[in-house]
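In: A structural model of the following input is requested.
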Amino acid sequence: MVDEPPRGVTGLGWLETLRGRLYGRLLLLLAVGLVFMTLAGLDILSPWIGALAYGAIVALAALVPETTESAAGVVSGGSQGELAFADAVRHFADALPDPAVVLDARSVIIHLNREARHHFPGVVAGTPIAFTLRSPQLLSAIEAARLGPAQTIELHQTVPTETWYKATIAPLLPGAQGKDGILVITLQSLTEAKRLESLRTDFIANASHELRTPLTSLVGFIDTLLGPAANDKVARERFLGLMRGQAARMSKLIDDLLSLSRIEMRQHVRPITPVDLGPLLREVAEGLQVQAAETRTRLDVRLPEGSVVVSGDRDELYEVFENLIENAIKYGADGDNIEITLTPDTGRTGFAALVSVVDHGVGVAEEHVPRLTERFYRVDAESSRKKKGTGLGLAIVKHIVTRHHGLLAIRSQPGQGTRVEVLLRK
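Out: Down below sits the predicted model:
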């Protein structure tokens, strides 16, 4: 008898079961279809009759369950105990917060919970797990779990994106009457933890490298002053000036690291103090006039009439615009203008102000733009170090803007300069 959807199974789950049965009988259906096409081609069978017969066979293949589905409780005529056990298996898997896959004694998938369907869309109920999760380590752990204790492995997938999971394979009710052989695989995502670990490792390596370079220079200058240049007044004055520059570079790097750390500690607390952006931008520009004059750059501050007030932390917003304008002076506008524009009408619901900083320098290639806010990322590392850049300025900007629930946009093209926009909320 053709089975009907058991109680507690949703329409979506029933359709998934039918699809799984067809997938599991795909080779048989293809063979039957080939036979019908051959008979029709030899005029032994009418094409219409062949099509109707094949359709009936496909329908039966979808509706008639396999014996392996008895563990899931979808076999018609199963005992009340089997049906109750099947419902318990489904409810147990569906109650888990992590992806869960239930296997029968032949390692055929008999149920997936919602999280498993979301994380593994290619995994289909009714098919052997070896067909969809092609991991030799996972298959070995499944076999080991059938013979001994629960197994735990790390599952690493690179397609369609790189992901890591902690997979635990354990028998469900081992030794229960008629139920042994059913396994439950639970998968805990490790992707974010791996990403953070990689970021932390890269951060430590980059910070160590940035500090080691000026320290090495300082040690070399000190050795020279203690040795060959001990009595050379001219060399001593030159080396002391260089040492001061290297010490200032280390001090700036440490200040940026501390600033980044402070921002991250308060990342999830949005500041709500009213800040008038007009006077703030004017103050930032005045503080950078000397630096701009050294590069023959003019700062063109364009402010609207009246006040433009946003919610924020004044010191942090000062740091945002100081970093953006300083970057424009260093890298983008040697001997040209930098336009700093405050616009109260952003055209975006919920945002009270748009601040743009535009330079007319060399710009950067499109492939570099998404990475400009990464810590220590530089388009030209040597040029950046010569201009006393730490590689942390835009990372600090990004974190502050995120803390303010704002938006940061960077657009640049080689030879056409760079435009940075900051949207801030009321």
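In: Only C-alpha atoms from now on, for both contacts and neighbour counts.
Out: OK.
In: Name the SS class of the closest residue to D180 other than its chain neighbours, please.
Out: Counting by C-alpha to C-alpha, 6 or more residues apart in numbering, D180 lies nearest to P174, which is 5.3 Å off, once chain neighbours are set aside. Three-state assignment for P174 (DSSP: H, G, I helix; E, B strand; the rest coil): coil.
In: just so I have it, where are all the helices in the stretch 1-150 of the chain?
Out: Using DSSP state H, counting those that start in this stretch, the helices of the stretch 1-150 of the chain run over 11-24, 26-41, 47-63, 80-95, 114-119, 129-132, 136-147.
In: and these as TSV, adding distance to T186 and mean neighbour count?
Out: Below are the helices of the stretch 1-150 of the chain laid out as TSV (distance: least, C-alpha to C-alpha, whole Å; neighbours: other C-alpha atoms under 10 Å):
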stretch	distance to T186	mean neighbour count
helix 11-24	19	17
helix 26-41	28	15
helix 47-63	28	15
helix 80-95	9	17
helix 114-119	9	17
helix 129-132	14	16
helix 136-147	12	16
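In: and this one, so I can compare the two:
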Amino acid sequence: MTQTRAEKFAVFFRLLRISSGFFLALFILLLWGRLELIDVLLISLAGASVCWFLLSNDQQIIRALRQYFRHKASSNSPAEATPTSNLMFSETTSTSDISELLWLVSSAEKQASSSYKQLKFSNEYLYDVLHQLPLPLILLDNRGHVQEFNERAKILFGHLQQNKPIAFVIRNNSLIETINQVIDGGTGLTETQLTLARPDKQHFSVIISSFLVEEKSRTAVMFIDRTAALEAEKMRTEFVANVSHELRTPLTSIMGFVETLQGPAGEDQATREKFLKILLQQSQRMLRLVSDQLSLSKIERSDFVSPTAQANLTQAVERVRVALDHQIKTTDVTVNIDMPATPVIVAGVLDELIQMIQNLTENAIRYGRQNGQVDLTIKPDVTHDALPGIALASICVADNGDGIAPNHLPRLTERFYRVDKGRSREMGGTGLGLAIVKHIISRHRGHLEITSELGQGSKFTIYLPCKTASADQVEPLKHIVTKTSH
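Out: The predicted model follows:
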């Protein structure tokens, strides 16, 4: 490698600076007569040559290192390395030391590059995991400041910002204190509870875990929504209490009448017949309650399994008419049935559809107005926004009774929910009929629409997906009833 003029001047000035003391000593020895002029000249020439050689070699090393690091500075990737064989040296320059030095630098850099790649991969993996989690997650530093968060956390806490204290986001002193305790402890796993006071309360289990990343303390705060589980537990507790109450009432009545019949009143035939009739009614009430509960449990177990069979709605309505024929004749209510003469086929279980239609019709008869009417209508090939793009059939049961107040409508399908508890029990209702209807519709992937107006009556409309049936798939109807009344 040929030296430039600037490099030669640099070597020359370094030579003068380094050898000035040496030449001064030779000059003093010459003045004292200890050395001859020729000796001084020879020694000076030899020393200058050696210094020039050494300084030139050092300059070559500096040039090689400069070239190497310039190449590294201009490269885009920290993993790129410049092979020492690509560096040029003069014939008088020993490359062993330079090669070893560059090899050490390159090895250290490769190791650093490998660590960098691993760290980058780990960070990207952590980022992907963080943002793919279906649970809200917030990462904090050792000061309790937000470092990272996923989309779920952003939805839950809309004002999340990086490098802001978590206390600015979550206004809950107990939770903040627990987070600070975990951060101060350095490591560990802690679980606590959080309730967000919103229009609809949300309950969370909060998992707080502290760990080290690149020798830096980090704390993860994960939120698990327990609202549905707590609501289910609350409903289960209320359900058990309601069942116990519903069974205790007729049982208490039965025990009282039995004790009465065991006394002198049992000798009177009229009293005995009256009490036995009441005992029968109370026993039938308990039987209906147990039967409805068993039906509801059976339907709930299969709620996530869509029916694969096909059922004829007109056939179901005809069987309901036959089953309720006696009840219709003993009331002052007129029941009008309007349905096509041809089968209306849906994907469903016939027995469940019969139970669904019968529950709605019984309710309409039971709670309708005296001398009123109930309209039961089947329509094929309808549409509804709740089930877009699907051919539907509708079942509508309407009465002209007293109607239902709007505040009751959202809760009508809850277990044991009654608009008028006294009247419902008097009429023999169990409080489970509409809950059964709701679960049957859910299992059949349908939709229930309830409309009511006080003083005008109520209308329950069910939409179910249709299916095309062949002649051998559906049992033919022997009787088709169109707009009949009793």
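In: circling back to that earlier point, the helices of the stretch 1-150 of structure 1: which one's closest to T349 of structure 1?
Out: Checking the helices of the stretch 1-150 of structure 1 against T349 of structure 1 by C-alpha to C-alpha gives helix 114-119 as the closest, at 32.1 Å.
In: equivalent range in structure 2 for the helix or strand hosting R411 of structure 1?
Out: Per DSSP states H and E: R411 of structure 1 is located in strand 407-412. On structure 2, the counterpart of strand 407-412 of structure 1 by TM-score structural alignment is residues 447-452.
In: how big's the offset between that stretch and structure 1?
Out: Its matched residues in structure 1 lie on average 0.7 Å from stretch 447-452 of structure 2 after superposition (mean C-alpha distance after the TM-score superposition for structure 1).
In: ok so, going back, R385 of structure 1: which of the helices of the stretch 1-150 of structure 1 is closest?
Out: Closest to R385 of structure 1 of the helices of the stretch 1-150 of structure 1, according to C-alpha to C-alpha: helix 114-119, at 43.2 Å.
In: In structure 2, which residues correspond to the closest one?
Out: Using TM-score structural alignment, helix 114-119 of structure 1 corresponds to residues 151-156 of structure 2.
In: what does the matching stretch contact?
Out: Here stretch 151-156 of structure 2 makes contact (C-alpha atoms under 8 Å, 6 or more residues apart in numbering) with 131, 134-138, 160.
In: Can you flag the buried ones in those?
Out: Using 16 or more other C-alpha atoms under 10 Å as the burial test, the contacts of stretch 151-156 of structure 2 include 131, 135-138, 160 as buried.
In: I'd like to know how many residues surround A309 of structure 2.
Out: Other residues within reach of A309 of structure 2, judged by other C-alpha atoms under 10 Å, total 13.
In: now for it: what does it line up with in structure 1?
Out: That one, A309 of structure 2, aligns with T273 by TM-score structural alignment.
In: Thought E316 was touching that match, still the case?
Out: No: using C-alpha atoms under 8 Å, T273 of structure 1 is not in contact with E316, being 11.6 Å away.
In: secondary structure class for R419 of structure 1?
Out: R419 of structure 1 is classified as strand under three-state DSSP.
In: What distance do you get for the closest residue to it other than its chain neighbours to L392 of structure 1?
Out: The shortest distance from R419 of structure 1 to any non-neighbouring residue, by C-alpha to C-alpha, 6+ apart, is to V358 (4.5 Å). According to C-alpha to C-alpha, to the nearest Å, V358 of structure 1 stands 20 Å off from L392 of structure 1.
In: circling back to that earlier point, quick one, which of the helices of the stretch 1-150 of structure 1 gets closest to G332 of structure 1.
Out: Among the helices of the stretch 1-150 of structure 1, the nearest to G332 of structure 1 by C-alpha to C-alpha is helix 114-119 (43.9 Å).
In: hang on, the earlier thing: so where does the equivalent of the residue nearest to R419 of structure 1 over in structure 2 fall, helix or strand?
Out: With TM-score structural alignment as the criterion, V358 of structure 1 lines up with A398 in structure 2. Here A398 of structure 2 sits within strand 392-399, counting by DSSP H and E.
In: what sits up against that strand?
Out: 344, 346, 360-361, 364-365, 368, 372-384, 457-466.
In: Report the aligned residue range of structure 1 for the helix or strand that it is followed by.
Out: Once the chain leaves strand 392-399 of structure 2, the next helix or strand it forms, by DSSP H and E, is helix 421-426. Using TM-score structural alignment, helix 421-426 of structure 2 lines up with residues 381-386 of structure 1.
In: That stretch vs structure 2 - mean distance after superposition?
Out: Averaged out, stretch 381-386 of structure 1 is 0.2 Å away (mean C-alpha distance after the TM-score superposition for structure 1).
In: Run the chain-centre distance for that stretch.
Out: Here the centre of stretch 381-386 of structure 1 is set off from its chain's centre by 29 Å, with C-alpha atoms, centre = their mean, to the nearest Å.
In: burial count for the counterpart of P380 of structure 2 in structure 1?
Out: Matched to structure 1 by TM-score structural alignment, P380 of structure 2 sits across from P344. For P344 of structure 1, the tally of surrounding residues (other C-alpha under 10 Å) stands at 21.
In: Nearest residue to the residue nearest the centre of structure 2 in space, please, no chain neighbours.
Out: With distances taken as C-alpha atoms, centre = their mean, P134 lies nearest the centre of structure 2, 4.5 Å away. What sits nearest to P134 of structure 2 in space, not counting adjacent residues and going by C-alpha to C-alpha, 6+ apart, is R152, at 7.0 Å.
In: ok, now how distant is the one you found from N163 of structure 2?
Out: Counting by C-alpha to C-alpha, the separation of R152 of structure 2 from N163 of structure 2 is 18 Å.
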